[in-house]
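Student: sequence and predicted model, in that order:
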Amino acid sequence: MTTHVLILCTHNSARSVLSEGMLNHLAGKLGKDVKAHSAGSAPSGRINPFAIEALDRAGIETSGYRSKSWDEFSRDGAPPLSIVITVCDSAAAEQCPVFFGSTGGQPVKVHWGYPDPSNADGGEDGKRRAFELTRQAIGYRMLQLLALPFETMDRTALQAALVEIGRS
């Protein structure tokens, strides 16, 4: 059964998009039945071009990416979510809509914060560097997530493991 992971950030334009791309790319390379999605509470309507550039440079497919609302994942027909990860502090503090988990219950929720690479100093070169470093940091955590034995973990163990990954 596919493990669906929703990654949230307020505008769904940078960190959540980098996370979606990295998780789907790594899951595919490792043969894991995991599907990442990203969304925002107040989507900007556009993906930050530095996010697309960082993913493209890493050889990650980005066609079809779009900035979308988290409401899409609380409607009938939405994928059954196992995990919801917030990657920006403002999204972590917001009241999320009700998401439906793979067993009909609520998915496990965790916060993995990353500084906003869009705010990096140093002009375009500084932003490129910040986006690449953020992509790498996200990739490291996504590899740890993919190493988890989802099929044998109960909700409490999964929550604890995800919190621990967020500390690293």
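Tutor: Here it is on my side, so go on.

Student: could you use CA atoms for every contact and neighbour count after this?
Tutor: Will do.

Student: where exactly do the helices run in the chain?
Tutor: Using DSSP state H, the helices of the chain run over 15-30, 49-57, 89-93, 123-146, 155-167.

Student: from the ones you listed, which stretch is densest packed?
Tutor: helix 15-30 (a mean of 22; mean count of other C-alpha atoms under 10 Å).

Student: gap between Thr62 and Asp56?
Tutor: 7 Å (C-alpha to C-alpha, to the nearest Å).

Student: do His37 as well
Tutor: When His37 is compared with Asp56 (using C-alpha to C-alpha), they lie 18 Å apart.

Student: ok, now which ones touch Ser63?
Tutor: For Ser63, no contacting residues are found, by C-alpha atoms under 8 Å, 6 or more residues apart in numbering.

Student: one more time with 10 Å
Tutor: The neighbourhood of Ser63, defined by C-alpha atoms under 10 Å, 6 or more residues apart in numbering, consists of Ile52, Asp56.

Student: Gln144 too?
Tutor: Ala161, Leu162, Glu164, Ile165, Gly166, Ser168.

Student: one more structure, for comparison:
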Amino acid sequence: MTRPSVLFVCVHNAGRSQMAAGWLRHLAGDAVEVRSAGSMPGDRINPAAVEAMAEAGIDITDQRPRVLTTDAVEASDVVVTMGCGDACPVFPGKRYLDWALDDPAGQGVEAVRPIRDEVERRVRGLLAELEVPAPARD
């Protein structure tokens, strides 16, 4: 089986999609190709998202918001949208998942922690669907 690729998309590519990409990289290693993008990317990653992920032992400080491109969608097997609505391009033959998650924008780390944990739960579920083993939860 070829290595699956997953694209996480939200509006600003600064919180939810970055946390999801961080979890997927952390849990799957090189077994999955990971991308993230935003329909209207912000200028930096949400500091509360960075802090919440650091608490889980995952460093996303080197990531930058990226603009969503049709190439990124076409190159991905699974596209996970998180509140980007009609701005997310839809291509035939792609698998789409829409994860309804609270937006961490403007929230403190206390509000972001439950979003982080829900993102982890969903990423683990996605890995199970892709039949990619993930390490057990601590």
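Tutor: Everything's here; your move. Everything quoted here is computed from the prediction, not taken from an experiment.

Student: give me the TM-score for this pair.
Tutor: After superposition, the two chains reach a TM-score of 0.82 (TM-score structural alignment, normalised by the length of structure 2), with 131 aligned residues with a C-alpha RMSD of 2.3 Å.

Student: if we can go back for a sec, who wins for proximity to Ala78 of structure 1 among the helices of structure 1?
Tutor: helix 15-30 (16.3 Å; C-alpha to C-alpha).

Student: okay, and the common contacts of Thr62 and Asp56 of structure 1?
Tutor: Common neighbours of Thr62 of structure 1 and Asp56, using C-alpha under 10 Å, 6+ apart, are Gly21.

Student: grab the nearest non-local neighbour of Ser118 of structure 1.
Tutor: Ranked by C-alpha to C-alpha, 6 or more residues apart in numbering and with sequence neighbours excluded, the top spatial neighbour of Ser118 of structure 1 is Lys127, at 6.3 Å.

Student: picking that back up, hmm, which of the contacts of Gln144 of structure 1 are common to structure 2?
Tutor: Of the contacts of Gln144 of structure 1, not one is still in contact in structure 2 (both residues aligned by TM-score structural alignment, their matches' C-alpha atoms under 10 Å).

Student: mind putting these into a markdown table with distance to Phe131 of structure 1?
Tutor: Shown next, in a markdown table, are these (distance: C-alpha to C-alpha, whole Å):
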| residue | distance to Phe131 of structure 1 |
| --- | --- |
| Ala161 | 26 |
| Leu162 | 23 |
| Glu164 | 24 |
| Ile165 | 20 |
| Gly166 | 19 |
| Ser168 | 19 |
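
Student: widest-spaced pair of the residues you listed?
Tutor: Farthest pair in the contacts of Gln144 of structure 1 (C-alpha to C-alpha) is Ala161 and Ser168. Separation: 11.1 Å.

Student: neighbours around Cys88 of structure 2, how many?
Tutor: The local packing of Cys88 of structure 2 (other C-alpha atoms under 10 Å) involves 21 other residues.

Student: what residue in structure 1 is paired with it?
Tutor: Using TM-score structural alignment, the partner of Cys88 of structure 2 in structure 1 is Cys96.

Student: ok, Ala111 of structure 2 next?
Tutor: Aligning on TM-score structural alignment places Ala111 of structure 2 opposite Ala130 in structure 1.

Student: cool, thanks, talk later.
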